[in-house]
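**Student:** coordinates only, sequence not included:
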C-alpha cells in the first residue's frame, strides 16, 4: 500500500490536476480542463491511506454509484495508469473537421462495431445498415458512443 505522501506525489505529478486541501487533512485533486461536469479526479485522499479516484467513464473498472474506485491498495504504476486514463476519459477529443463522407469505426469490448458518418451536416451512427442515432455535433455523437461502451478504433 502506498503512503498518503506517495499518493499525493503521484496525483501532483499530473500538471493538469489542481490540489485542493479539504477538511480533516484530506486532499482532493481537480481537473479543471474536464469537458464534462465531473472535475474531481482524486477524492478525499486521507492521511490513513484511504482515498478514491474517478473512473466512472472507464468501462473496465468497477466503481461505486458515483463513479469512484477506492485506491487504498493500489500500487504506484496502477494508480498512475488509472489517473491518466481518468483524465483522458474527461478530455474532449478535438472534433474532426466535418467533411462530407467522413467515417469512423467504433468498437465495444465484445468487438461489436458501430460506424460514425458525417453526411448532410449531421453525424449519423450506424449499426451495419441500420441507423442507430443522429446528432448535430461530433461531441454529442462521441459522448453517446462512449456512454454505450464504445471506443474509437
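**Tutor:** Thanks, I have it. Small disclaimer: the values here were computed from a predicted structure and weren't measured. Residues are numbered from 1 along each chain as shown.
**Student:** only C-alpha atoms for contact and neighbour calcs from this point on.
**Tutor:** Fine.
**Student:** Which parts of this protein are strands?
**Tutor:** Taking DSSP state E as the test, the strands found in the chain are 17-21, 27-31, 40-45, 52-54, 68-70, 103-107, 113-119, 122-127, 130-135, 151-152.
**Student:** Excluding chain neighbours, what is closest to the residue nearest to the spatial centre of the chain?
**Tutor:** Among the residues of the chain, residue 89 comes closest to the average C-alpha position under C-alpha atoms, centre = their mean, at 2.0 Å. On the basis of C-alpha to C-alpha, 6 or more residues apart in numbering, the spatially nearest residue to residue 89 that is not a chain neighbour turns out to be residue 57, at 6.0 Å.
**Student:** Just give me the neighbour total for the one you found.
**Tutor:** Here the neighbour count serves as a burial measure; for residue 57 (other C-alpha atoms under 10 Å) it reads 19.
**Student:** wait, it sits on residue 87?
**Tutor:** No - using C-alpha atoms under 8 Å, residue 57 makes no contact with residue 87, being 9.9 Å away.
**Student:** Included below, for side-by-side comparison, is a second structure:
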C-alpha cells in the first residue's frame, strides 16, 4: 500500500491540472476545475492513513459508492495514476453534437409558413419574421418543438 505522502507526490507531480484543497482532519481533495460537469472532485478525502477516493462515476469497471467514488486505499502507483487519468478524462469537455449544430436554420410547414431557428448566446430562439416565438436551452429542444408543430428544416 502506498503511503499518504507517496500518493500526494504522485498526484501533485503527475496531474498539474488538479488543484489541491486541504480539508478537515488532515485530509486533502484535488479538484479538476476544467470539468464539464458539476463534479469537480477527482481525489476525495485523501487521508493521512492512506485511505481516500477517486471519482469513477462516469467510468465502467469500478465498484463505486453512492457518490461515484472508488476507494484507493490499496491501489498501486500504476492503478492510482491510471484511475486518476481516466477520471480526469471522464470529466473533460468533449467534442459533441453541439460543436456541429448550425447557428441558424429555416424551418417550413405544409402551409409554407417559415420560422427561423437562431442560436443567440447559449440559447436557441425561434422567430416568426421579427417576432420571438420561443426560447430553448438546447438545439435538440428547439428542433423537437418545431417538429411537433409540423415544421421541417429547409
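**Tutor:** In hand now; what should we look at? Computed from a predicted structure; not experimentally measured.
**Student:** TM-score for the pair, please.
**Tutor:** Scored by TM-score structural alignment, normalised by the length of structure 1, the superposition of the two chains gives a TM-score of 0.63; 105 aligned residues with a C-alpha RMSD of 2.1 Å.
**Student:** was I right about the residue nearest to the centre of structure 1 contacting residue 41?
**Tutor:** No - contact status for residue 89 of structure 1 versus residue 41: not in contact, 10.8 Å apart, counting by C-alpha under 8 Å.
**Student:** Mean distance between the longest helix along structure 1 and structure 2 after superposition?
**Tutor:** When every helix of structure 1 is counted residue by residue (DSSP state H), the longest turns out to be helix 76-89. Between helix 76-89 of structure 1 and its aligned stretch in structure 2, the superposed structures give an average distance of 0.3 Å (mean C-alpha distance after the TM-score superposition for structure 1).
**Student:** what's in contact with that helix?
**Tutor:** 2, 7, 10-11, 31, 34, 41, 53-55, 57-58, 71 (C-alpha atoms under 8 Å, 6 or more residues apart in numbering).
**Student:** Select from those residues the one having the most neighbours.
**Tutor:** Neighbour counts for the contacts of helix 76-89 of structure 1 were taken using other C-alpha under 10 Å; the highest belongs to residue 54, with 28 neighbours.
**Student:** any idea how far residue 1 of structure 1 is from that one?
**Tutor:** With distances defined as C-alpha to C-alpha, to the nearest Å, the gap from residue 54 of structure 1 to residue 1 of structure 1 amounts to 19 Å.
**Student:** what do we get in structure 1 for residue 78 of structure 2?
**Tutor:** In structure 1, the residue paired with residue 78 of structure 2 is residue 77, using TM-score structural alignment.
**Student:** Its match - how many residues pack around it?
**Tutor:** Once other C-alpha under 10 Å is used to define contacts, residue 77 of structure 1 is seen to have 10 neighbours.
**Student:** how much space between it and residue 54 of structure 1?
**Tutor:** In this structure, residue 77 of structure 1 and residue 54 of structure 1 are 16 Å apart, going by C-alpha to C-alpha.
**Student:** for residue 113 of structure 1, same thing?
**Tutor:** 27 Å.
**Student:** Ok, residue 63 of structure 1 next?
**Tutor:** With distances defined as C-alpha to C-alpha, the gap from residue 63 of structure 1 to residue 54 of structure 1 amounts to 8 Å.
**Student:** Between these two, which contacts overlap?
**Tutor:** Where contact means C-alpha under 8 Å, 6+ apart, the residues bridging residue 63 of structure 1 and residue 54 through contact with each are residue 69.
**Student:** rewinding a little: buried sites along the longest helix of structure 1?
**Tutor:** By neighbour count with 16 or more other C-alpha atoms under 10 Å, helix 76-89 of structure 1 contains the buried residues 79, 80, 82, 83, 85, 86, 87, 89.
**Student:** and if you look at stretch 22-33 of structure 2?
**Tutor:** Applying a neighbour-count criterion of 16+ other C-alpha under 10 Å, the buried positions in stretch 22-33 of structure 2 are 27, 28, 29, 30, 31, 32, 33.
**Student:** Tell me which residues touch the third one, please.
**Tutor:** Contacts here follow C-alpha under 8 Å, 6+ apart; on that basis residue 29 of structure 2 touches 20, 21, 22, 23, 41, 42, 43, 44, 45, 46.
**Student:** Export those to JSON lines and append columns for distance to residue 145 of structure 2.
**Tutor:** JSON lines is the format used below for those (distance: C-alpha to C-alpha, whole Å):
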{"residue": "20", "distance to residue 145 of structure 2": "44"}
{"residue": "21", "distance to residue 145 of structure 2": "44"}
{"residue": "22", "distance to residue 145 of structure 2": "47"}
{"residue": "23", "distance to residue 145 of structure 2": "46"}
{"residue": "41", "distance to residue 145 of structure 2": "36"}
{"residue": "42", "distance to residue 145 of structure 2": "38"}
{"residue": "43", "distance to residue 145 of structure 2": "41"}
{"residue": "44", "distance to residue 145 of structure 2": "41"}
{"residue": "45", "distance to residue 145 of structure 2": "45"}
{"residue": "46", "distance to residue 145 of structure 2": "47"}
